[in-house]
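J.: Quick one: sequence plus predicted model below, questions after.
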Amino acid sequence: MNTQQTSKVILVTGASSGIGEATATRLVRQGHRVVLGARRTERLQALAERLRDEGGQVAYRALDVTRLNDMQDFVAFAEATFGPVDVVINNAGVMPLSPLNALKVDEWDRMIDVNVRGVLHGIAAVLPSMEARGQGHVINVSSIGGHAVSPSAAVYCATKYAVRAISDGLRQETDSIRVTVVSPGVVESELADTISDTTARDAMKAFRRIALQPDAIARAIAYAVEQPNDVDVSELIVRPTASPY
């Protein structure tokens, strides 16, 4: 367990798998105090126990980012456990792709709720305290889908463009809080498992033929976290070298 750098209190949403799990693991092993949030608490418990066995400082709590009260309670739990929150990583996201003419309105609404409102709720829950202390770090996970639109991904891409817009708006509104938006390229994850549309699911299999491991994104996030308070790594795009996307 590396504890050489200053330990920070860090929240990770969507921490039960993929990028969230990898990021939480890396940050705990670097000596940070990390609070895991997700709906699948059995996975959070298993991850927390594994990291505690390694000597890490980690806690977890059930979290639905679409509910502001849930996010506020998550932050309060973190503060009661480890102290004021230094970093929030708004990572929770869903990706049920489909062509617009499939009219999967419920799935559109879910993406907006998790991918956009979830980020806003994460910001709302930590911003007052960070502003009062004059420091803090908000890290929002977007996507290469937030830089270019592709067929069957219009709504998903719209939510990820929104994450970039929200992030840059927050960055411009503050001179004391660091804001980072991370846009992963193709990464091995469970996101594609939520695709119910057959056409989109088949296209995604080809799209994900070349993919990064989640720890590649975790390393990028850790790099942004470790910078001093006067250095804001505003945006990172992380892609597989061999991928054209």
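T.: Alright, I've got the coordinates. Since this is a predicted model, take the numbers as computed values, not measurements. Residues are numbered from 1 along each chain as shown.

J.: C-alpha from now on. contacts and neighbour counts both.
T.: Noted.

J.: On the three-state scheme, Thr180 is what?
T.: Secondary structure, DSSP: H, G, I helix; E, B strand; the rest coil: Thr180 is strand.

J.: give me the number of residues near it?
T.: 25 (other CA atoms under 10 Å).

J.: cool, and Leu103?
T.: When neighbours are defined as other CA under 10 Å, Leu103 has 10 of them.

J.: Equivalent analysis for the one 4 residues further on, please.
T.: As a burial measure, Glu107 scores 20 neighbours (other CA under 10 Å).

J.: tell me the contacts of the residue nearest to it when sequence neighbours are not counted?
T.: Nearest non-adjacent residue to Glu107, counting by CA to CA, 6 or more residues apart in numbering: Pro96, 6.4 Å away. Pro96 is in contact with 107, 111, 156, 191-192, 194-197, counting by CA atoms under 8 Å, 6 or more residues apart in numbering.

J.: could you redo the last one with a cut-off of 10 Å?
T.: 104, 107-108, 110-111, 152-153, 155-156, 191-197, 200-201 (CA atoms under 10 Å, 6 or more residues apart in numbering).

J.: Buried only: go through the residues you listed for me.
T.: Taking 16 or more other CA atoms under 10 Å as the criterion, what is buried in these is 107-108, 110-111, 152-153, 155-156, 192, 195, 200-201.

J.: Next one for the comparison:
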Amino acid sequence: MTVVSTTPTSKVVLITGASGGIGEATARRLAAAGHRVFLGARRTGLVATVAQDIEAAGGVAGHHALDVTDRGSMGAFVRAARDRYGRVDVLVNNAGIMPLSMLEALKVDEWDRMIDVNLRGVLYGIAAVLPLMREQGSGHIVNVASVSGHRVDPTAAVYSATKFAVRAVSEGLRQESRDVRVTVITPGLVTSDLTGGITDTAVRGAVEGMMEIAIPASAVGDAITYAVGRPADVDVSEIVIRPTAQG
């Protein structure tokens, strides 16, 4: 990773779920573009390593423990970033889980967890940064959804519901905002560890069999970096990014 020096236009970007996958790739891409990144995740050892790698390559990165399902944890994450950098320009609500299953399997605990992480976590992130951005008179909230937020497939009913909801919340916030930009990033099949959370072995095997066409997480990081880098009067409302071979 080649890192450019930060400039007066570099932004302070907070990223949730930054210990791996899309979050990690996005952190590396943004840091390479000269932005200052602040990384949050439950896996504190992994997220610390990502931040250290970025700094070793010449970037600017900090990290903090974060559980997006805990409103207090989200607030502490945002305060730590503001204390470190003096402001918060961008929040990338990336943390998510995908324990797919048929509804008849009645994996209610997994349904609850998806709602907590994928939807409530996004709302807690918005609640934590929006007052600061309003006070600054500028800001950018990037919410990571999924192509499952445009379609519903068997085993994905609850997951899709959370991602449809993320798109709805994002569009509502966009319409309410004149000084805060809102972007939805909508990935298709991406190489990540999301499939590891699927407890139904048959479903996990089927999904893993589809992953041979998956695009790298860095491709999504590039899309986020593009949206973040647009001028303040340009709102990139949604980017759908998926493998060419994905139906």
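T.: That came through, no problem. Because the structure is predicted, anything quoted here is derived from the model rather than measured.

J.: aligned partner of the residue nearest to Glu107 of the first structure in the second structure?
T.: With TM-score structural alignment as the criterion, Pro96 of the first structure lines up with Pro99 in the second structure.

J.: Just the element for Met74 of the second structure, please.
T.: Secondary structure from DSSP states H and E places Met74 of the second structure in helix 71-85.

J.: which part of the second structure lines up with the longest helix seen in the first structure?
T.: The longest helix of the first structure (DSSP state H) is helix 154-173. Helix 154-173 of the first structure lines up with residues 157-176 of the second structure when matched by TM-score structural alignment.

J.: how big is the offset of that stretch relative to the first structure?
T.: Compared with the first structure after the fit, stretch 157-176 of the second structure shows a mean deviation of 0.3 Å (mean CA distance after the TM-score superposition for the first structure).

J.: Pick out the residue nearest the middle of the second structure.
T.: Nearest to the geometric centre of the second structure sits Asn94, at 1.4 Å (CA atoms, centre = their mean).

J.: so that residue makes contact with Leu123?
T.: No. Between Asn94 of the second structure and Leu123 there is no contact under CA atoms under 10 Å: 11.9 Å.

J.: For the second structure, which segments are assigned as helices?
T.: 21-32, 44-56, 71-85, 108-114, 121-136, 157-176, 201-210, 217-228.

J.: Tell me the spacing between the residue of the second structure most remote from its centre and Val236 of the second structure.
T.: Centroid-distance maximum for the second structure: Glu104 at 29.5 Å, with CA atoms, centre = their mean. Distance of Glu104 of the second structure to Val236 of the second structure, given as CA to CA, to the nearest Å: 39 Å.

J.: ditto for Gly197 of the second structure
T.: Gly197 of the second structure is 31 Å from Val236 of the second structure, by CA to CA.

J.: any chance of the buried ones among the contacts of Pro96 of the first structure in TSV, plus distance to Asp168 of the first structure?
T.: Formatted as TSV, those follow (distance: CA to CA, whole Å):
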residue	distance to Asp168 of the first structure
Glu107	26
Trp108	24
Arg110	23
Met111	20
Ser152	26
Ala153	22
Val155	20
Tyr156	19
Ala192	27
Ile195	29
Ala200	30
Arg201	32
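
J.: which one among those gets closest to Gln172 of the first structure?
T.: The nearest member of these to Gln172 of the first structure, counting by CA to CA, is Tyr156 at 24.8 Å.

J.: my read: the closest one touches His147, true?
T.: No. Taking contacts as CA under 10 Å, Tyr156 of the first structure lies outside contact range of His147: 11.5 Å.

J.: if I look at the two, which residues touch both of them?
T.: Jointly contacting Tyr156 of the first structure and His147 under the rule CA under 10 Å, 6+ apart is no residue at all.

J.: For the residue mapped onto Ala192 of the first structure from the second structure, which non-adjacent residue is closest in space?
T.: Under the alignment (TM-score structural alignment), Ala192 of the first structure pairs with Thr195 in the second structure. Distances taken as CA to CA, 6+ apart place Arg204 nearest to Thr195 of the second structure, at 6.3 Å, with adjacent residues excluded.

J.: Quick check: the aligned residue for that neighbour in the first structure?
T.: Aligning on TM-score structural alignment places Arg204 of the second structure opposite Arg201 in the first structure.

J.: State the distance from that match to Leu36 of the first structure.
T.: Noted for Arg201 of the first structure: a distance of 29 Å to Leu36 of the first structure, by CA to CA.

J.: Tell me who's in contact with Val117 of the second structure.
T.: Residues counted as contacts of Val117 of the second structure (CA under 10 Å, 6+ apart) are 67-70, 94-98, 123-124, 162.
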